[in-house]
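**Student:** heads up, no residue letters with this:
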């Protein structure tokens, strides 16, 4: 395991976390789909305020931002019982990206709240059946520091926290690379979900004949005894 130094923060960590995640999720297919009506140039411009709004939503729902080694890696974890689609925080969080919402319009808002949220929540209910869990909202590493084990080390610290309270961790992997990383950390894929069929290609760009974008709902269980009958 690499030597890591971490700090946890809330609103003081908002800007650097937004900047880092915007930089490293520049080609994420799910985010590209969410903003698919923008040109790629505009997409890159609006990624930072978009992530600022997403991070605001996480913080408003009890999320904690953890940075590693001076912002080489950052992650956001929500505690048990909290969710970013809480209706009481959607409007306050939206102030973080009003300009983005204006550019993507109502169709973009639908992609954010329904195309993604509805199938993910259905999978979560089927698998966890209301069981309290941690939610890994986001994790990312600067390109020049990837491959050093920083994200893995941060994930292992999250797993230790969840293990100590006997709570599972839920996340959605949006690329095959991230899916395989989580698999190596003993997460399991509980559902493969495709969104945007007939709207976008696999990279998330607009395409009326596209096959859509795939994501993987995944869970880490702290103990075998916490596995529920999910049939």
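**Tutor:** That came through, no problem. Given the structure is predicted, the values throughout are model-derived calculations rather than measurements.
**Student:** Please count neighbours and contacts with C-alpha atoms only from this point.
**Tutor:** Noted.
**Student:** can you give me the strands for the chain?
**Tutor:** 6-9, 64-68, 73-78, 134-141, 169-173, 188-195, 213-220 (DSSP state E).
**Student:** who touches the last one?
**Tutor:** Counting by Cα atoms under 8 Å, 6 or more residues apart in numbering, strand 213-220 makes contact with 29-30, 33, 120, 123-124, 168-175, 179, 186-197, 200-204, all of which sit outside it.
**Student:** let's bring in a second model and compare:
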């Protein structure tokens, strides 16, 4: 199965909307990063779908690479080495310190000096699709690129299950962090005593999959 750049933006939007519509951690991040009140996450599916479309539009308009595999079964948004997409800091400095500043410090420590990287902003598999192997096709393409070009891959996993999938493809978790504490509970309900969500900053360094295969 191949991984190609999208030709149908609407189809890509639908796949991503289907993939993320019910995710509590995603809903929190979508509201926070777009400067929306957290109550928007509880206004129904159409409100969440609009936030997802906003993300795809923003990244498309700023030169990100949006790809799909399995006839839009899986869609992913990658920023390219040397071509970062602007993401404004939020009005929440505690969130900024965790999601932006702490992450930047970890990347500076983990990624060798002078090595650029691809950044995976979002990847979603449409639960309505029956295609198999589409997520693998995306990671096969970009881990091969990273190996061939001597570049890293960076992402944030926002669920434990996603973290485990990325680890399978050679990503290593270098920072477990908490966000949304005192704002939402684990189910995304607004709660001033809520535990929030757990995220994982993960990095793939060139040759990681080969090392995994050798170890196996």
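**Tutor:** Happy to help now that I have it. Remember, it's a predicted structure, so these values are computed and weren't measured experimentally.
**Student:** Which of the strands of the first structure sits closest to residue 23 of the first structure?
**Tutor:** strand 134-141 (9.1 Å; Cα to Cα).
**Student:** Which helix runs longest in the first structure?
**Tutor:** Longest helix in the first structure by number of residues (criterion: DSSP state H): helix 40-60.
**Student:** which secondary structure elements does that one contact?
**Tutor:** helix 14-24, helix 87-94, helix 98-110 (3 or more Cα pairs under 8 Å, 6 or more residues apart in numbering; DSSP states H and E).
**Student:** Just say which of those is most tucked in.
**Tutor:** Ranked by average neighbour count under the criterion mean count of other Cα atoms under 10 Å, those are headed by helix 14-24 at a mean of 19.
**Student:** Tell me what angle that helix forms with helix 40-60.
**Tutor:** Computed with axes from the mean of the first three to the mean of the last three Cα atoms, to 10 degrees, the direction of helix 14-24 of the first structure lies at 140 degrees from that of helix 40-60.
**Student:** In the second structure, which residues correspond to helix 14-24 of the first structure?
**Tutor:** On the basis of TM-score structural alignment, helix 14-24 of the first structure is assigned to residues 9-19 in the second structure.
**Student:** how close does that stretch sit to the first structure?
**Tutor:** Mean deviation of stretch 9-19 of the second structure relative to the first structure after superposition (mean Cα distance after the TM-score superposition for the first structure): 1.7 Å.
**Student:** Show residues contacting that stretch.
**Tutor:** Counting by Cα under 8 Å, 6+ apart, 6, 48-49, 52-53, 56, 68, 72-75, 123-128 sit against stretch 9-19 of the second structure.
**Student:** switch the cut-off to 10 Å
**Tutor:** Here stretch 9-19 of the second structure makes contact (Cα atoms under 10 Å, 6 or more residues apart in numbering) with 6, 45-46, 48-57, 60, 66-68, 71-76, 122-129.
**Student:** quick one on the thing from earlier: turn the strands of the first structure into JSON lines, including mean neighbour count and distance to residue 116 of the first structure.
**Tutor:** Output for the strands of the first structure, formatted as JSON lines (neighbours: other Cα atoms under 10 Å; distance: least, Cα to Cα, whole Å):
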{"stretch": "strand 6-9", "mean neighbour count": "14", "distance to residue 116 of the first structure": "28"}
{"stretch": "strand 64-68", "mean neighbour count": "22", "distance to residue 116 of the first structure": "23"}
{"stretch": "strand 73-78", "mean neighbour count": "24", "distance to residue 116 of the first structure": "18"}
{"stretch": "strand 134-141", "mean neighbour count": "22", "distance to residue 116 of the first structure": "14"}
{"stretch": "strand 169-173", "mean neighbour count": "22", "distance to residue 116 of the first structure": "10"}
{"stretch": "strand 188-195", "mean neighbour count": "17", "distance to residue 116 of the first structure": "7"}
{"stretch": "strand 213-220", "mean neighbour count": "22", "distance to residue 116 of the first structure": "9"}
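**Student:** want to throw those into JSON lines with distance to residue 163 of the first structure?
**Tutor:** JSON lines is the format used below for the strands of the first structure (distance: least, Cα to Cα, whole Å):
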{"stretch": "strand 6-9", "distance to residue 163 of the first structure": "19"}
{"stretch": "strand 64-68", "distance to residue 163 of the first structure": "18"}
{"stretch": "strand 73-78", "distance to residue 163 of the first structure": "14"}
{"stretch": "strand 134-141", "distance to residue 163 of the first structure": "10"}
{"stretch": "strand 169-173", "distance to residue 163 of the first structure": "9"}
{"stretch": "strand 188-195", "distance to residue 163 of the first structure": "16"}
{"stretch": "strand 213-220", "distance to residue 163 of the first structure": "10"}
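**Student:** For residue 107 of the first structure, which of those strands is the nearest?
**Tutor:** The closest of the strands of the first structure to residue 107 of the first structure is strand 188-195. By Cα to Cα, the value is 14.0 Å.
**Student:** Give the other helices and strands that that closest one contacts.
**Tutor:** Judged by 3 or more Cα pairs under 10 Å, 6 or more residues apart in numbering; DSSP states H and E, the packing partners of strand 188-195 of the first structure are helix 117-128, strand 169-173, helix 176-184, strand 213-220.
**Student:** Looking at the ones you listed, spot the one closest to residue 39 of the first structure.
**Tutor:** With Cα to Cα, the closest approach to residue 39 of the first structure among those belongs to strand 213-220: 17.9 Å.
**Student:** Kindly name the residues of the second structure that line up with the closest one.
**Tutor:** Using TM-score structural alignment, strand 213-220 of the first structure pairs with 197-204 in the second structure.
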